[in-house]
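**Student:** Quick one, structure for this:
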Amino acid sequence: MMLVELSSAPAAALPVAGLKDHLRLGSGFADDGLQDEVLEAFLRAALASIEARTGKVLLEREFRWSVTAWREVDRQPLPLAPVSAVGSVTQIDRNGTAVPASAQRYALEPDMQRPALIAVGATLPCVPRGGRVDVTLLAGYGPEWSDLPPDLAQAVMLLAAHFYEYRSDGALHGASMPFTVTGLIERYRTVRLFMGGRT
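**Tutor:** Predicted coordinates:
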């Protein structure tokens, strides 16, 4: 299994101004935008950290997921949530020849915790011997910051501020998340059993 991010969250979707307000950084000066790139980097780091802890994609992006075998022939849990669309399913043989599967053979089973690709008919498109299947997914709560649940948005803001405040403190290398952040994200974390299989 391999998961590749095909697009990244645009800078315009990140609340750099909100993080400045949260940090109470000065405004009205000629160099107001001097730290924008640094703040954007900390917001992206906080997003990535929270996505890794929760298994949720916060800002909407496109991914390609490659598999060499289905867990079940008629239903495959997806590695991300929430998923709003399955763009394509492509069978690729051992020689690299790609054959798009008919969209009438599969469908998305939406779920905020464990979405799945399900067969329309008897089975999902078969995985070629020695090959793979590539699935493109559109995942995330939405393209705008306002699409995020308020508690997840607050968790990102708090963690980005934490990263900023302790950016020069080498003693915090490898430290765990602040308690306030873990408290906010706890209800979004799911126990993963065999790629989100049926429980």
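**Student:** alpha carbons only for contacts and neighbour counts from here, please
**Tutor:** OK.
**Student:** Centre of the chain to the biggest strand by length in the chain, how far?
**Tutor:** Longest strand of the chain, by residue count under DSSP state E: strand 83-92. In this view, strand 83-92 has its centroid 16 Å away from the chain centroid, taken as Cα atoms, centre = their mean, to the nearest Å.
**Student:** Pull the residues that contact the top helix by length along the chain.
**Tutor:** Using DSSP state H to define each element, the chain has its longest helix at helix 36-54. With contact meaning Cα atoms under 8 Å, 6 or more residues apart in numbering, helix 36-54 is reached by 11, 14, 16, 19-20, 57-58, 155-157, 159-161, 163-164, 185-186, 188-190.
**Student:** Would you check how far apart the closest residue to Ala11 other than its chain neighbours and Ala17 are?
**Tutor:** Nearest-residue entry for Ala11: Glu40, 7.3 Å, with adjacent residues in sequence omitted and distances by Cα to Cα, 6 or more residues apart in numbering. Distance, Glu40 to Ala17, using Cα to Cα, to the nearest Å: 10 Å.
**Student:** Would you map the helices across the chain?
**Tutor:** Here the chain has its helices, by DSSP H, at 16-23, 36-54, 150-165, 179-185.
**Student:** List just the one of those that sits closest to Thr123.
**Tutor:** helix 36-54 (30.1 Å; Cα to Cα).
**Student:** Show me what counts as buried in the closest one.
**Tutor:** Going by neighbour count (16 or more other Cα atoms under 10 Å), the buried part of helix 36-54 is 39-47, 49-51, 54.
**Student:** Could you also give me the structure for this next sequence, so I can compare it with the first?
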Amino acid sequence: MAGLKVITPPPVEPVTLGEVKTQLRIDADDTDYDDILSPLIVAAREWCEGYQNRAYITQTLELALDEWPCKGVINLPRPELQSVTSLTYFNADGASAVWPNENYVVDDYSFVARLVKAKGVPWPSECLTAANGIRVRYVAGYGDSGDDVPQKIKQAIMLLTIHWYENGMCDPPPAVKSLLQLDRVMLA
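**Tutor:** Predicted coordinates:
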């Protein structure tokens, strides 16, 4: 079984409060709606990231696996991969060890980036802890600011935020899914 945690969330949102207020024709200096709109922007970004299986703004993620993969490949969900920080494994006693990065190749050309075990290098043979014995920590996202995020994603976040503001937290309108569908990562 695999699991994914956000270790360091994005420090900013792809869409600003000011941009949403402009779309809603709310004056920039009117703060009456800020406490309502700000969490909706975060929720809309999280929904869109989950729908697309992507990371938008730079964030640190950790993928946990229960066992070493048979094919020698670990797929790293939530592209765009920026860097791999570490591959750590935990033995049955809970002791951790970092697997050296010269033992694997980072394939960032694949649609979903992956770690590929170097030829002739076996996986560690120690018995792993019962759950989450392997952890890959990495940094993903289009970049550090909203300017790095594709416009159609920003538009989808804005549409969803406004839709939820006007209609409550109901299903997203088809336009949001249409904007996100083309670059959606389908996980097996």
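**Student:** dump the residue contacts of the residue sitting nearest the centre point of the second structure.
**Tutor:** With the centre of the second structure defined as its mean C-alpha position, the nearest residue by Cα atoms, centre = their mean is Ala55, 3.3 Å away. Applying Cα under 8 Å, 6+ apart, we find Ala55 of the second structure in contact with Glu49, Arg78, Pro79, Glu80, Ala140, Gly141, Tyr142.
**Student:** Narrow the contacts of helix 36-54 of the first structure to those that are buried.
**Tutor:** Buried members of the contacts of helix 36-54 of the first structure, scored by 16+ other Cα under 10 Å, are 14, 16, 19-20, 57-58, 155-157, 159-161, 163-164, 185, 188-189.
**Student:** Pipe the helices of the first structure into TSV and attach distance to Leu108 of the first structure per row.
**Tutor:** Listed next are these as TSV, based on distance: least, Cα to Cα, whole Å:
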stretch	distance to Leu108 of the first structure
helix 16-23	34
helix 36-54	21
helix 150-165	25
helix 179-185	26
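**Student:** Please tell me which one of the contacts of Ala55 of the second structure counts the most neighbours.
**Tutor:** Top of the contacts of Ala55 of the second structure by neighbour number is Ala140, holding 24 neighbours under the definition other Cα atoms under 10 Å.
**Student:** That one and Trp47 of the second structure: what is the separation?
**Tutor:** 17 Å.
**Student:** do the same with Glu19 of the second structure
**Tutor:** 19 Å.
**Student:** Distance to Thr8 of the second structure added to the contacts of Ala55 of the second structure, as CSV?
**Tutor:** Putting those into CSV (distance: Cα to Cα, whole Å) gives the following:
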residue, distance to Thr8 of the second structure
Glu49, 15
Arg78, 14
Pro79, 15
Glu80, 16
Ala140, 11
Gly141, 12
Tyr142, 15
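**Student:** tally of neighbours for the closest residue to Val139 of the second structure other than its chain neighbours?
**Tutor:** Among residues not flanking Val139 of the second structure along the chain, Thr60 sits closest, at 4.4 Å (Cα to Cα, 6+ apart). Neighbour count for Thr60 of the second structure, taken as other Cα under 10 Å: 21.
**Student:** Thr60 of the second structure maps to what in the first structure?
**Tutor:** Mapped onto the first structure by TM-score structural alignment, Thr60 of the second structure lines up with Glu62.
**Student:** my read: that match touches Gly142, true?
**Tutor:** No: contact between Glu62 of the first structure and Gly142 fails when scored by Cα atoms under 8 Å: they sit 11.5 Å apart.
**Student:** re earlier: aligned to the residue nearest to Ala11 of the first structure, what sits in the second structure?
**Tutor:** Aligned partner of Glu40 of the first structure by TM-score structural alignment: Ser38.
**Student:** Distance check, that match against Arg45 of the second structure.
**Tutor:** Applying Cα to Cα to Ser38 of the second structure and Arg45 of the second structure gives a distance of 11 Å.
**Student:** go on, Glu80 of the second structure?
**Tutor:** Glu80 of the second structure is 16 Å from Arg45 of the second structure, by Cα to Cα.
**Student:** and what of Leu81 of the second structure?
**Tutor:** 18 Å.
**Student:** returning to what we had before: show me what contacts the residue nearest to Val139 of the second structure?
**Tutor:** Contacts of Thr60 of the second structure by Cα under 8 Å, 6+ apart are Val6, Ile7, Thr8, Pro9, Arg137, Tyr138, Val139, Ala140.
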